[in-house]
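In: Here is a sequence with its predicted model. Questions after.
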Amino acid sequence: MQAAGLHAVNSTASPCWREMLLVGASSCSGDGNNRSALLALKGGLRTSFPGGSSSVLMVPRAVLSQRQEASSRASARAQSSLLTEPLDRNFQSAEQRVHEAVAKQVAIVEKEQSRSSQNPKFVDVRPDLTPVSTLEMLEEAYTRCGEVCAEYAKTFYLGTKLMTPERQRAIWAIYVWCRRTDELVDGPNASRITPTALDRWEDRLEDIFCGQPYDMLDAALADTVSKFPVDIQPFRDMIDGMRMDLVKSRYANFDELYLYCYNVAGTVGLMSVPIMGIDPESKATTQSVYNGALALGIANQLTNILRDVGEDARRGRVYLPQDELARFGLTDEDIFAGKVTDKWRAFMKDQIKRARMFFVEAEQSVLELDKDSRWPVWSALLLYQQILDAIEANDYDNFTKRAYVNKWKKFATLPMAYGRALLKPPGVQARSAVGIYSIIFPFKYSLGL
């Protein structure tokens, strides 16, 4: 099951890019330049420099020191609660666990906002101790992240073109990390991925947040999290979602499914909002904006699940609440049989209704985002809603038919999404609608239109 927001891999995508996304890839097809680029990634970034420094730190030393101190405190807490903490967490409902993750991210953002408001002249100390060669390497790292995003998520990539350059690059870096994480359990090497491999991937994540990236794509994320108030917990939770995919193929109820949807998709919202920013004129609370971002991730993943029922069944997986199937007189055997019946239609109507409720919850929060960040979010929201429409148009046959939005509908959705992005809290000046055409039309050919 693919994580929401990580659009299906283009069948014509370069094999080299796919290899670059995979952990442990040893080679890629293509020309020598691409092969050399991959080898450069595998070499890592801990390069010695003349004059003393033993490694390149992608995070300013002041920030790194704070993070290492926080990490030490967290480690001490983990040791003291080793016997009780996992047990307590297991007794929490999915809603409680997700609420804690949201509240933690909100607290970090509000603390940053408070610091900025108290000291408007505050400037992050990032550049001074970073070698010029490292800055050049970062520029290349972000460029590659943008190329990966453009290759695998064309519509989303187009939506980022209105964002400020710094936010745009940061979103690309987060997208690439999520893409690589998803590829671990949903890519060509998925059959060889073990829990130990995911543990190692999480170790790499910890290194990223400590400013010690393993490769160039990690370096872009390390730089991003040093500049934006992004918490590590949603990233850890996404890896937990991949762990669930390794060991779990059934979900007893919606509480279990909700936790899975949060882990693999709701987390993306929590990672992204600190980058996208909240409109300065917004009257909404920070908590409500993050709740909306979470709702959008849940809605997108529920849509993915409903679209992919037949595909997942062929892999022996059922991402549908077992108790709700039973309430409609359905079993796994009905799903494996793949026949659309009146019971199935009634069940699907109920599932689609719930997904749409999450979309409705998300819509108001999109208006509260910074005006330059709304377009990609509206684009994703409207496109995923149309997948639900396509399931209905297929008479709820998601066993043998894959609901999708064709290229022309995608193209038509972009101006609609842009129009929604112009809606704003009072006092925010709108961008000229004319500007969209200079962005969309040159890009339409790469969309295949």
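Out: Ah, there it is.

In: Going by C-alpha atoms from here, please, whenever you check contacts or count neighbours.
Out: Will do.

In: Go ahead and flag the most central residue of this structure.
Out: Val268 (3.4 Å; C-alpha atoms, centre = their mean).

In: ok but it is inside a helix, no?
Out: Yes - the assignment for Val268 by DSSP: H, G, I helix; E, B strand; the rest coil puts it in a helix.

In: ok, it to Arg179 distance?
Out: 11 Å (C-alpha to C-alpha, to the nearest Å).

In: what does Ser373 give?
Out: With C-alpha to C-alpha as the criterion, Ser373 and Arg179 are 20 Å apart.

In: And for Asp372, nearest residue in space, chain neighbours not counted?
Out: Spatial nearest neighbour of Asp372, chain neighbours left out: Met163 (4.9 Å); criterion: C-alpha to C-alpha, 6 or more residues apart in numbering.

In: Touching, that neighbour and Pro376? I think so.
Out: No - Met163 sits out of contact with Pro376 when judged by C-alpha atoms under 8 Å, with a separation of 9.1 Å.

In: In terms of neighbours, single out the busier of the two.
Out: The neighbour count for Met163 versus Pro376, taken as other C-alpha atoms under 10 Å, is higher for Pro376 (22 against 19).

In: then this one, side by side with the first:
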Amino acid sequence: MPTERPLAPNYVRPTPSTPGGGRNRAALVEKARLSIKRGSKSFSAASRLFDRTTRERVWLLYAWCRRCDDIADAQDHGGELGDQSNAEDRIEAIRVLTRRALAGQPTADVAFDAFGLVAKECGITQAMADDVIAGFELDAADWRPRNEGDLLRYCFHVAGAVGVMMAVVMGVSPDDEDTLDRACDLGLAFQLANIARDLLEDDAAGRCYLPIEWLVEEDIEPGQHTKPHHRQELADMAAHMVTLMEAHEAAARIGAARLPFRSRWAVLSAARIYGEIGREVRRRGTEAWDHRVHTSKLDKIRHAAAAFFEALVNRPPKPSEMPRWTRSQLAERAASD
């Protein structure tokens, strides 16, 4: 009786593990540079202050963050939201592609291959990536924060966890928990500024990141927080959010002081740019959403110049008190949910 032949020759081997999925590093860096240039003018401007190696790695990481965000929201470089059906399938696609990238397998997606490369170069872990992906899951589930802790938990996943990875890209040891906490603080500050600025845009997309407890305290009817007759209450809540931002911004400066000069300069520039966005929202009060708050090119140059001298002196003032919410607390809230 003849023996059955295998369906595939026995010399077929699994795809070898290669950081970047086998793509040319220079090509991945260039694609990532174009992605950040298109997706975030503020972050793109700040990234130019890094040394070349760090700058390229920051671009590679940004490309993955931007691509994940676009897949999750069915959009293109942060543009208009697309069809939000099958959100769970899109999140699973992000998980699968990220796992393949971290395993050094080709993904057929430049941004994920870029992530695989920078993760290998810097020691970014699956757990770090999972913390970020959890934020996309919250949006996919139409999740709403009940209280301030929930709001900060969301900010942790979508920005604080990114700050942790960015710190590792800048050379911070994955074991340096305190400096990673401060990097997380910077991400939290960025996201709080973004939320305060984009309250009306988020509402138009069917999303609200204001805690339910805040809305109840302001006696605002469900789904009515952006109506003209609640504009003062909205301004008050945005001002409170900016106060939270400033607490985390001040804590982040302690960690920035431990970075190499050029990384410190870039981080402080970004902190000044995003901090100014939040503070401008607060200054405008009820008129904060008549026109979208942004920083001009001249403003970015001014903030970079001020950050240069701040980085040079490198004596961040010690906050009168540290932020109420810590990275470990926010991670525990996520684990217990």
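Out: Alright, I've got the coordinates. In this text, all values refer to a predicted model and were calculated from it rather than measured experimentally.

In: so what number do they get for TM-score?
Out: Once superposed, the chains reach a TM-score of 0.79 (TM-score structural alignment, normalised by the length of structure 2), with 297 aligned residues with a C-alpha RMSD of 2.7 Å.

In: And Ser373 and Arg179 of structure 1? Which one has more around it.
Out: Ser373 (27 against 24).

In: what do we get in structure 2 for that one?
Out: Alignment note (TM-score structural alignment): Ser373 of structure 1 maps to Ser263 of structure 2.

In: so how far does the helix or strand containing that match sit from its counterpart in structure 1?
Out: According to DSSP states H and E, Ser263 of structure 2 maps onto helix 261-284. Comparison of helix 261-284 of structure 2 with structure 1 after fitting gives an average deviation of 1.6 Å (mean C-alpha distance after the TM-score superposition for structure 1).

In: Spatially, what comes nearest to Ile278 of structure 1 if we skip its sequence neighbours?
Out: Leu369 is the one closest to Ile278 of structure 1 (C-alpha to C-alpha, 6+ apart), at 4.2 Å.

In: From Lys161 of structure 1, how far off is that neighbour?
Out: For Leu369 of structure 1 relative to Lys161 of structure 1 (C-alpha to C-alpha), the value is 16 Å.

In: Looking at those two, which has the bigger crowd around it?
Out: Using other C-alpha under 10 Å as the criterion, Leu369 of structure 1 and Lys161 rank with Leu369 on top: 27 against 17.

In: Tell me which helix or strand Glu56 of structure 2 sits in.
Out: helix 52-73.

In: which strands and helices sit next to that helix?
Out: helix 25-39, helix 41-47, helix 87-102, helix 110-122, helix 126-140, helix 161-169 (3 or more C-alpha pairs under 8 Å, 6 or more residues apart in numbering; DSSP states H and E).

In: with structure 1 superposed, average distance for the first one?
Out: Average distance between helix 25-39 of structure 2 and its aligned residues in structure 1, after superposition and using mean C-alpha distance after the TM-score superposition for structure 1, equals 2.0 Å.

In: what does that helix contact?
Out: 43-44, 56-57, 59-60, 62-63, 66, 77-78, 110-111, 113-114, 117 (C-alpha atoms under 8 Å, 6 or more residues apart in numbering).

In: Which stretch of structure 1 lines up against it?
Out: So helix 25-39 of structure 2 sits over residues 138-152 in structure 1, by TM-score structural alignment.

In: Check which residues of the matching stretch are buried.
Out: Neighbour counts over stretch 138-152 of structure 1 (16 or more other C-alpha atoms under 10 Å) mark 138, 141-152 as buried.

In: Show me how far it is from its chain's centre.
Out: 15 Å (C-alpha atoms, centre = their mean, to the nearest Å).

In: Tell me which other helices or strands the helix holding Ser263 of structure 2 touches.
Out: helix 41-47, helix 177-197, helix 231-256, helix 297-313.
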